[in-house]
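Enquirer: Here is my input, please return the structure:
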Amino acid sequence: MFRISRFAAQAQSQRRLVLAKGSSIRLFSAVKDSVLSILFCDVQKREWQQRIRNIGIFAHIDAGKTTTTERMLYYAGIVRKPGNVDDGDTVTDFLQEERDRGITIQSAAISFPWKTSIINLIDTPGHVDFSVEVERCLRVLDGGIAVLDGVAGVEAQTETVWEQANRYKLPRLLYVNKLDRVGADFEHSLKMVEERLGSQCLRLQLPYIENDDFIGVADVVRKTFIRFAGDEAGSFKEEPLPAVMQEATDKAHAELLERLADADETFGDWFLEGKTEEMEAPRNVLQAIRRVLIRNAHAKDFSLTPVFCGSSLKNKGIQQLLDGVDALLPSPLEVGLPDIYHYVNKQLVATPYLECLHPDKKVAGSAALAKFLKKDPLILYAFKLQHSSQGMIVFARVYKGTVKSKATLFNTRTRRPEKVLRIMQVSADHTESLDEAYEGQIIALLGLNAVRTGDTLTSAAADFTLEPIRVLAPVFTVNVEAENQAELSKLEKVLKVMTLEDPSLVYENDEESGQLLLSGMGELHLEILQQRLKREFGLEAYYSKMRVNYRESVGEAIELDGQVDRRINNRDYSVKVGMEVEPCDAEANEVLTEKNKFNRDGVRMNDEVEAALREGLNSCLSRGPILGYTMTHTRIRLDPEACQWDLQTPPVVLQAAVIACWNAEIRKHKTLLLEPMMKYEATISSKAMGNVVTDLTSKRRGEVKEVTTTEMGSSKRSQIHAIVPLAEMIGYSSVIRVLTGGENSYSLTFDSYAEVPDDVVERVKRGC
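Expert: Here you go, the predicted model:
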């Protein structure tokens, strides 16, 4: 949900951003309940786009993302006073559940000026249960800030979001936060980045801590010292380097120039030519870092990461971090267009946009695609939906062209047109209408009722899509019982809307039990949903205990054969079906049919027949033979030579035959029950380490991979890495609280599916 509080939309004072000689953007003071408006004067659209920074803040939970965002808004003049997570008055955490728990649940966006840039910032959740929020936001951003807890260093969710950012080619800055805290270790944190994230750190700042007081940073680029006053205003002054920081700064400066000489062609030439003065000029250094970040991101090379440091809570280092965003992260124009996804020989493949402009005669449809793209069409990507009293709001990124109000857009998934009724800039519960939006803008649209998360919208009919958003299958399920039929109907309607908003949430009616099943990414995910249903919609319901979503698979390659006889409209049909089933390594199942092949009776598998058979095979994989869980890591292939039916056989009979064959034969063969295994990471007092490890290994079938201990002032903290079955971790929060006396933080992130031991399978079957 992309909104901010009304107060955040009130500008403190009139500001002026000089963008180019003779042109400017004026930011006017807002009147009550209005949003900060931007008035363009002489600025050309391209010049404006060059100054946009679409960025996200991502990190492990409690690393300080929201606090960092609050300080940014404060120093940009958007709020009179920075909010505090503990006080529940932050701008971007607006849900009551967020304020009650002190965590971010839904992504929140806000725009503000800084120097010559317009920063469109999205604060994302840090808890693993809300990873889809991070996923879809990173999908449409151009850069990011990875926030690291300077005490804990790299944590489990840090690795997860880092990989997500890698997948979407996001250039990023690293911000080491909380350096005011006892036990903070800047260099140890960077060592963890290099070892666990595989990226070399470009130290642009070095912290100076004196008597446990974080008093300033050395600016490695300029070789000066920034001393923090530590007041709410975030005052600082630039001074010559203290003698104690000289050696470390010189070493970091030399290392920075050396790494840039290896990574940047211009810098490399200067290095070989001995042009030291050019290499050491701060402007040249920053430009080289920017070039490297942008070029490497295009190549999916994230081996170098610029590093800043500070303490957001203590108002130290935020302005310098914003300067880094302004100077180093790319504009939409520098990022370029995303890959085009289209079908080649029935396979969805990604092709760089520019390559699509040159058709391949061997690939059907490539000429039509190239012709369409050469017309410079409008291309948008819908990455989030939000229900409102006005209808469904679609949040979209404009990748190419200009979208205007009342425009008709073509949905490449539904292959149908829809009309935009309104284009909006959204701030909290206030919207500001726009006549049009340009490349690089993130906007909200009304009127597109058939659009879903991940849809591609164009100005005319087209046969392609942009990269879809990855949504992991939910791992927890609860049964939901409403008080009466009227409440059940209302509940189903609300859940339909909420599952459109949140693709990681799934609900269905179980055919066997007749119960409503609600599935989500974790205990917290489902707990918060239950609270929202009650608070926002007044829906009271009974929820069962949470249970794990297992998966099923085959243990070996098998062949299934069956025959079905059906009588429809006074005519008898006999269908024989043969299929091959085997394990596969792919994350998703593989369903293979061979269109235009002939069965044993010489009947060709045309489009209609092939579609019916494929639907039947997918239905087979949706329900395994052991406990009815979805099959995974399974390849299923229909063997035309083992099939038999005549030309008049209706497709519905073919589909039923496939399902009947599966149901009758699969139980005769070896199948496996699989359970989700989680990467477990906990930071606890070393005194409690033995109790926690014993509990994991003896009571929860856990396998401890590594235990490390670090000094934190006068105490020691242990970090435990393990792999544990999710089924054994239900209600674990209260257990570890007792084991550690409340001094702990832990996280679970999905690792893989593994076969359930035989004794546990029997326990699961009994519902224990």
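
Enquirer: CA atoms for contacts and neighbours, from now on please.
Expert: Noted.

Enquirer: Chain neighbours aside, what residue packs nearest to Thr477?
Expert: Nearest residue to Thr477 in three dimensions, chain neighbours excluded: Ser519, at 4.1 Å (CA to CA, 6 or more residues apart in numbering).

Enquirer: Please verify my assumption that that neighbour contacts Pro503.
Expert: No. Using CA atoms under 8 Å, Ser519 is not in contact with Pro503, being 10.9 Å away.

Enquirer: and the end-to-end length of stretch 191-210?
Expert: By CA to CA, to the nearest Å, the extent of stretch 191-210 from end to end equals 22 Å.

Enquirer: Quick one: the helices in the stretch 651-768 of the chain, in order.
Expert: In the stretch 651-768 of the chain, helices defined by DSSP state H, counting those that start in this stretch lie at 651-665, 689-699, 732-740, 758-765, listed in chain order.

Enquirer: just checking, what packs against the first one?
Expert: Taking 3 or more CA pairs under 8 Å, 6 or more residues apart in numbering; DSSP states H and E as contact, the helices and strands that helix 651-665 lies on are strand 558-568, strand 571-583, helix 607-621.

Enquirer: buried set for it?
Expert: By 16 or more other CA atoms under 10 Å, the buried positions in helix 651-665 come out as 653-663.

Enquirer: of all the residues you listed, which comes closest to Arg51?
Expert: Arg51 has its nearest neighbour among the buried residues of helix 651-665 in Gln655, at 55.8 Å by CA to CA.

Enquirer: so what's the closest one up against?
Expert: Residues in contact with Gln655 (CA atoms under 8 Å, 6 or more residues apart in numbering) are 612-613, 615-617.

Enquirer: mind checking which of the helices and strands packed on helix 651-665 is nearest His430?
Expert: Checking the helices and strands packed on helix 651-665 against His430 by CA to CA gives helix 607-621 as the closest, at 44.4 Å.

Enquirer: Following up with a second sequence; could you model it the same way so I can compare the two?
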Amino acid sequence: MNSGPSSSSHTPAAVRGQAKRRRTFAVISHPDSGKSTLTEALALHARAIGTAGATHGKAGRRSTVSDWMSMEQERGISITSAALQFEYDDVVFNLLDTPGHADFSEDTYRVLSAVDSAVMLVDAAKGLEVQTMKLFEVCKHRGIPIVTVINKWDRAGHEPLALMDEIHERTGMLPTPLTWPVGQSGDFRGVLDRLTGEYTKYTRDSGGASIAGEETFAPEAAQQLEGETWTTAVDEAELLELEEQDHDQEAYLAGRTTPVLFASAVLNFGVHKLLDTLVAIAPAAEPRPDVNEEPRPVDAPFSGFVFKVQAGMDSNHRDRLAYVRVCSGVFERGMVVTHANTGKPFATKYAQQVFGRDREAVDEAFPGDVVGLVNASALGVGDSLYLDRKVVFPGIPTFSPEHFMVIRAKDSSKYKQFRKGIEQLDHEGVIQVLRSDLRGDQAPVLGAVGPMQFEVAEDRMVNEFNAPCELERLNFSIARRTVRDSVPTLSRERNVEVLSRSDGELLALFSDRWRLQGVERAHPDVVLEPLVVS
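Expert: A predicted model of the protein is given here:
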């Protein structure tokens, strides 16, 4: 039931060529590892922006282009995901920035469903931290190849060989450095290119707001310039060669190895090398499997899936933006596609490319690109869209909430705004909304992976929907999926409550794991299943 532009003027070969030009990736890290700073630096080196947002650290930094929410700018952390598109060396990059805070790992998981590779950012002084490892596990599970960047080499940190050992021991991936630092951490002079043997010397500018100076020297010239420091770098690089820690493209794509680069995002050192590396080795857009695990060819008619829904990006309009990863074919603005989840037509009149909070109309997009569809109230996270031959891509699972609060409107005269705000936050997946006949619509329960999600929800309710609210913490910490036949039994248990989620799932909430175990022993026939992310 499609109308409007239904076919592209691009030949299948042209579409495949455009797909090969795409590099769609995410940056993953523990909070405060420099992720948003690296995002800025990559865009700066690709000439997509004129000046990087970082100056001399968070106390003096301007807000980065990818951190557009007021809470992000105030706290200097990323709590939403953002999409940035730019070109470099005839390659189109789709960089999906992700929330840095662990409380928003569910949003990060959604973004990782839309990328073809990842850059894992590691703080030179802290090594692999908790959130980094959690996100690494998601990438490993989804088969996403990883390039590792050792960041903040301009500050004191661990020995480089010790960091390689840690990566190998904790991830199981063999690190295969492409560059090696010249100068110990805290004295970052440049890098040795392990492929060519050449030395790239960096010259810092005033604070890292512009592209750092780079000069390339042959090994002999590097020896004269840096002396013993260069000799140390060469000796350590030779140890890597003896251990066969050399790049192998097949092993990288299979997730057995991780290429490693050394950088200082805040000074723009090593950023150019990262872009060149992604151009050379990161996978391009490829056929994506549908729910039946059948790959959809990139030159098939248009298809895509929604991995994020975001509102409140434009303070002048109450619009809703659905981020769609193009999986196959050519997206053309104005085309009418089919919403696979409902079978209904969906018009794409208002389609935009997103650069942080800034947007511009997009007329066409290719596999790997991310398109923002405006006023997409009918679309939800995980939905599929297609033209001609039907395709349904795997849905995006919802995390199990671990924190719960009741939310109520402070002003009963603004209940309409309150209800609209709750529905919007639920639709976006900002927070999970749970209801029951006992509590009623005026006091729904909010479920969150992390406490900061409540802060975001409250901030948006007040500032975006003009619906002041109050939140009351509930004494629950565990959720299990149940079925309707089990509800009467569970409802009679103390410190247990059953609520309905908007996707139709019934969740039984327990105060702690001991209460859960007690109920399971007393009622072995009751259905209580973990909410598994896959």
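
Enquirer: What is the three-state secondary structure of Glu40 of the second structure?
Expert: For Glu40 of the second structure, the assignment made with DSSP: H, G, I helix; E, B strand; the rest coil gives helix.

Enquirer: Excluding chain neighbours, what is closest to it?
Expert: Ala52 (5.4 Å).

Enquirer: Mind checking what secondary structure that neighbour has?
Expert: coil.

Enquirer: That one contacts Ala212, correct?
Expert: No. Contact between Ala52 of the second structure and Ala212 fails when scored by CA under 8 Å: they sit 11.4 Å apart.

Enquirer: neighbour-wise, which of these two wins?
Expert: Per other CA atoms under 10 Å, whichever of Ala52 of the second structure and Ala212 has more neighbours is Ala52, with 28 against 19.

Enquirer: which position in the first structure aligns with that one?
Expert: Using TM-score structural alignment, the partner of Ala52 of the second structure in the first structure is Pro82.

Enquirer: Nearest to Pro377 of the first structure, out of the helices of the stretch 651-768 of the first structure?
Expert: Checking those against Pro377 of the first structure by CA to CA gives helix 651-665 as the closest, at 39.2 Å.

Enquirer: Enumerate every residue touching the closest residue in space to Asn618 of the first structure that isn't next to it in sequence.
Expert: Nearest residue to Asn618 of the first structure, sequence neighbours excluded (CA to CA, 6+ apart): Val591, at 7.1 Å. Listed by CA under 8 Å, 6+ apart, the contact partners of Val591 of the first structure are 614, 617-618, 635-637.

Enquirer: Now name the helix or strand holding Val591 of the first structure.
Expert: Using DSSP states H and E, Val591 of the first structure sits in strand 590-592.

Enquirer: Next: Leu121 of the second structure.
Expert: For Leu121 of the second structure, the host element (DSSP H and E) is strand 117-123.

Enquirer: count of neighbours near the aligned residue in the second structure for Leu328 of the first structure?
Expert: Applying TM-score structural alignment, one finds that Leu328 of the first structure aligns to Ile281 in the second structure. The number of residues packed near Ile281 of the second structure is 16, by other CA under 10 Å.

Enquirer: measure Cys627 of the first structure to Arg547 of the first structure for me?
Expert: Heads up, residue 627 of the first structure is Leu, not Cys. Going from Leu627 of the first structure to Arg547 of the first structure by CA to CA gives 13 Å.

Enquirer: cool, Asp231 of the first structure as well?
Expert: Asp231 of the first structure is 49 Å from Arg547 of the first structure, by CA to CA.

Enquirer: Next up, the contacts around the match of Ala52 of the second structure.
Expert: By CA under 8 Å, 6+ apart, Pro82 of the first structure lies in contact with 70-71, 73-74, 90.

Enquirer: at 7 Å instead, please
Expert: Listed by CA atoms under 7 Å, 6 or more residues apart in numbering, the contact set of Pro82 of the first structure reads 70-71, 74.

Enquirer: Just tell me what Lys201 of the second structure corresponds to in the first structure.
Expert: Match for Lys201 of the second structure (TM-score structural alignment): Arg227.

Enquirer: sorry, back to before: distance to Gln200 of the first structure for the helices of the stretch 651-768 of the first structure - can I get that in JSON lines?
Expert: Listed next are these as JSON lines, based on distance: least, CA to CA, whole Å:
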{"stretch": "helix 651-665", "distance to Gln200 of the first structure": "52"}
{"stretch": "helix 689-699", "distance to Gln200 of the first structure": "31"}
{"stretch": "helix 732-740", "distance to Gln200 of the first structure": "35"}
{"stretch": "helix 758-765", "distance to Gln200 of the first structure": "44"}
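
Enquirer: if we compare the ones you listed, which one ends up closest to Ser405 of the first structure?
Expert: Short answer: helix 651-665, nearest of these by CA to CA, at 44.2 Å.

Enquirer: Hey, what's the angle from the closest one to strand 571-583? Just curious.
Expert: Angle between the axes of helix 651-665 of the first structure and strand 571-583 is 50 degrees (criterion: axes from the mean of the first three to the mean of the last three CA atoms, to 10 degrees).

Enquirer: ok, which stretches of the stretch 251-400 of the second structure are helices?
Expert: Along the stretch 251-400 of the second structure, counting by DSSP H, counting those that start in this stretch, helices occupy 271-281.

Enquirer: tell me, what residue is most central in the first structure?
Expert: Centroid check for the first structure by CA atoms, centre = their mean gives Glu135 as the closest residue, at 1.2 Å.

Enquirer: how much space between the residue opposite Ala378 of the second structure in the first structure once aligned and Gly216 of the first structure?
Expert: Applying TM-score structural alignment, one finds that Ala378 of the second structure aligns to Ala450 in the first structure. Distance, Ala450 of the first structure to Gly216 of the first structure, using CA to CA: 53 Å.
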